[in-house]
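**Student:** have a look; sequence and predicted model below, questions after that.
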Amino acid sequence: MTRYVVIGGGIVGLATAHRITQDRPDAQVTVIEKESGWGAHQTGHNSGVIHAGVYYKPGSLKARFARAGSVSMVRFCEENGIAHDVCGKLIVATSADELPRLEALHERSLANELPVRRIDAAEAREYEPNVATVGALHIASTGIVDYGQVCLKLAELLDKAGASLRTGTKVTGLRPDRGGVIVETTAGEFPADVLVNCAGLHADRIARLGGIDPPARIIPFRGEYYELTPEKRDLVKGLIYPVPDPQFPFLGVHLTKMIDGGVHAGPNAVLALAREGYSWGKVNVRDLAGTLAYPGLWQIARRHLRYGMTEVRRSLSKARFAESLARLVPAITEADLVKSSAGVRAQAVKPTGELVDDFLIVAKGPQVHVLNAPSPAATASLEIARHIVSTLPGAR
């Protein structure tokens, strides 16, 4: 019997463990999670979008897995009674100078074989009556879901399949053992013939414990959200995104109808002062020192200082945040926003300052390390899992 240990109880780790139990039913599977519950970090703090795969380079893992994942995630929800809604989304140009970028995005969407239509302002307002736009893209396969509920269902299925689910268990070391790995934790040692690292915000650190020299380091970026007040939720019917500026590394604040009926506004993107830094007041000296000592951070700062300062100002000013949203829906005012929870994106950055723009999975011997899995990883989680498990060493 082959012993598999998966580190990380977010959606990618749980999906991978679940896929192992499906494809290799004789396997012994253990999932190790340092928090007391599942999906506590990136999975539990995202906006719940089932992404179509619009933005990603054709042929990349992100493009392929998001497109396939938008189907497999919906199917999983249907089969397991998880609330979801394939509501579609609009990407809107708010001025004429954004139209060339919108057309480039349209061409990329077609290259990615997505159900996308270029529409004019009048048709856009048939979907979103309150939107400000001179032209838009409508992507039919985008949806919404609560990924926390997906995690709970995956954990339930794993338990039924006989997997060992270990929450409240922190990995402290890895050491080689007769062709496998001993996973040292605060709850004892776990022998693994095959190790899969899905530790998200700490994935590069786990890789180093395993003797891997990661080609990039995790830099944490906090994304802050507001919610529309209940009486203003009707201003948004589905999902409204701006046309992203390719000069900048993130998508810009947008409006997302949640599966519970609320409307999230955001996220922005500011450097977090801890890998789990969900507010300006959360500082981890070790995390911050490591971030500041990394050459890649300073290369990002040099290239995107103006953008970064704009994001900081927006973080510190509710009025600025509201102004950004009003570009999409002019009726939104500062008074319509209520502070919501933030998330932290685990973004892999090369020493040169380049953001790793695709999923990054590194395998060495009996170890597989998922070193970059930000959005759209939740959408693509079942496909990432399928890919990982197809490459794992076979049963002994």
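**Tutor:** Great, that's in hand.

**Student:** please count neighbours and contacts with C-alpha atoms only from this point.
**Tutor:** Fine.

**Student:** ok, now how distant is residue 261 from residue 254?
**Tutor:** In this structure, residue 261 and residue 254 are 16 Å apart, going by C-alpha to C-alpha, to the nearest Å.

**Student:** right, I mislabeled it, should have said residue 176
**Tutor:** To residue 254, residue 176 is 46 Å away according to C-alpha to C-alpha.

**Student:** the more surrounded of those two?
**Tutor:** Using other C-alpha atoms under 10 Å, the more surrounded residue of residue 176 and residue 254 is residue 254, with 21 against 14.

**Student:** so which bits of stretch 197-208 are buried?
**Tutor:** 197-207 (16 or more other C-alpha atoms under 10 Å).

**Student:** next, the one to line up against it:
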Amino acid sequence: MSGKRYVVIGGGIVGLAVAHRLVLDRPGATVTVVEKEPGFGAHQTGHNSGVIHAGVYYRPGSLKAKLCRDGSASMVRFCTEYGIPVEVCGKLIVATGADEVPRLHALHERALANGLPVRLITAEEAREYEPHLACVEAMHVASTGIVDFRAVCDRLAKLLADAGAHLRTGERVVGLHDTVVVTTAGEIRADVVVNCAGLHADRIARLAGVDVPARIVPFRGEYHELRPERRELVKGLIYPVPDPALPFLGVHLTRMIDGSVHAGPNAVLALAREGYRWSAFDLRDALDAVAYPGLWRLARRHLRYGVGEVARSLSRRRFAASLARLVPEICEDDLLPAAAGVRAQAVAPDGGLVDDFLIVRHGAQVHVLNAPSPAATSSLEIARYITAGLPV
């Protein structure tokens, strides 16, 4: 029996999964979740595309590759066990021109190295899945699925409450001294602290005196959705071949678990860590970003890409044109605005984008400093990975 006190900072899907794993594995432990919002899954979790990723894109042997592959399976099992609507529908990654075929084949080799059920198919075979698709070749990924991750959060929160965990919402962490968590409602004493604060994870780590190896830079991902009468143009999930130098997957088409079809996201620098609109501006967040040398080095390295993303953000016509490369019948009038998300992307001081999950242990603290997509897919396995290394 464990009598230890565990505090998890952050009530997104990763924080809730860590807390749930602690409840399952540490009978007798006291588990507390601190979340600054009035509810759970309010930020990255509640604003993503709802895709259960297979693990195609990630470097073999990396945490992302292993935890995403295993997490896609455990997420489907969890949803099935608790009656959360989920569908393993598969997806297509498509080359729309001959110049993209070598990158598609390289991605196929990576997916095979990651142990995934994938196969290259012809354009004719691809149109059996997606009749309105334009491509020269495609890869079918059988194990990709769709779900509402906020519904997963709701279930995790209920399981935690039923198990006697302390769920403290509406409390912001303002200090972290060894294992004393200071919130706007007072102090919480712990034996172990796990920081899963997402968009603010680096700041929480700095409160504890951790020399963080990377800084969170927020990128807003903007979505549109197809008008209901045009949803028949997309049967499942259609992705372009991504640029291997970037962690963004390109604008794609996703049939959601509720039947709607979302298009996006792009990736533009946000001037607030919770900047879901162009008008959102937070002086502290903006100054934090522009004072960071890593951001300027990143901007120089990817200036052309960044300009293109801003142009697409400002023009629905450009956004529609990106989608028409995949499904030519889509036009500007088919798109309706949809809610945006913000990706908490860790950027190294040299301007490099951290391409793996970044988890730093510091005494009796664990800091999850880079957990963008596919963290929702991987959340149950991230939780296993973290808790396996914690004192009982």
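**Tutor:** Yep, that arrived. Note that the structure is a prediction, hence the values are computed from the model and not measured.

**Student:** residue contacts, residue 45 of structure 1?
**Tutor:** Counting by C-alpha atoms under 8 Å, 6 or more residues apart in numbering, residue 45 of structure 1 makes contact with 341-344.

**Student:** could I have the buried ones of the residues you listed as PyMOL selection syntax?
**Tutor:** If you want just the buried ones from the contacts of residue 45 of structure 1 in PyMOL, going by 16+ other C-alpha under 10 Å, the selection is:
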select buried, resi 342+343+344
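
**Student:** of the contacts of residue 45 of structure 1, closest to residue 8 of structure 1?
**Tutor:** Relative to residue 8 of structure 1, the closest of the contacts of residue 45 of structure 1 is residue 344; by C-alpha to C-alpha it sits at 15.7 Å.

**Student:** leaving aside the residues adjacent along the chain, what's closest to that closest one?
**Tutor:** In space, and not counting its chain neighbours, residue 344 of structure 1 is closest to residue 222: 4.3 Å by C-alpha to C-alpha, 6 or more residues apart in numbering.

**Student:** what lines up with that neighbour in structure 2?
**Tutor:** Aligned by TM-score structural alignment, residue 222 of structure 1 pairs with residue 220 of structure 2.

**Student:** next up, identify which helix or strand that match is on.
**Tutor:** strand 215-226 (DSSP states H and E).

**Student:** tell me which element the corresponding residue of structure 2 for residue 286 of structure 1 falls in.
**Tutor:** Aligned counterpart of residue 286 of structure 1 in structure 2: residue 284 (TM-score structural alignment). Taking DSSP H and E as the criterion, residue 284 of structure 2 maps to helix 283-290.

**Student:** got it, and residue 84 of structure 2?
**Tutor:** Using DSSP H and E, residue 84 of structure 2 falls outside every helix and strand.

**Student:** thought it was touching residue 153?
**Tutor:** No. Using C-alpha atoms under 8 Å, residue 84 of structure 2 is not in contact with residue 153; the gap is 10.7 Å.

**Student:** quick one, which of the two is more surrounded?
**Tutor:** Taking other C-alpha under 10 Å, residue 84 of structure 2 and residue 153 do not tie; residue 153 has more neighbours (25 against 17).

**Student:** what sits against the equivalent of the more buried one over in structure 1?
**Tutor:** Per TM-score structural alignment, the equivalent position to residue 153 of structure 2 in structure 1 is residue 151. By C-alpha under 8 Å, 6+ apart, the contact set of residue 151 of structure 1 is 10-11, 14, 38-39.

**Student:** looking at those, which is nearest residue 168 of structure 1?
**Tutor:** Proximity of the contacts of residue 151 of structure 1 to residue 168 of structure 1, judged by C-alpha to C-alpha, is greatest for residue 38, which lies at 10.2 Å.

**Student:** how much space between the nearest residue to the closest one once chain neighbours are set aside and residue 106 of structure 1?
**Tutor:** Using C-alpha to C-alpha, 6+ apart and skipping the chain neighbours, the partner closest in space to residue 38 of structure 1 is residue 9 (5.3 Å). Noted for residue 9 of structure 1: a distance of 36 Å to residue 106 of structure 1, by C-alpha to C-alpha.
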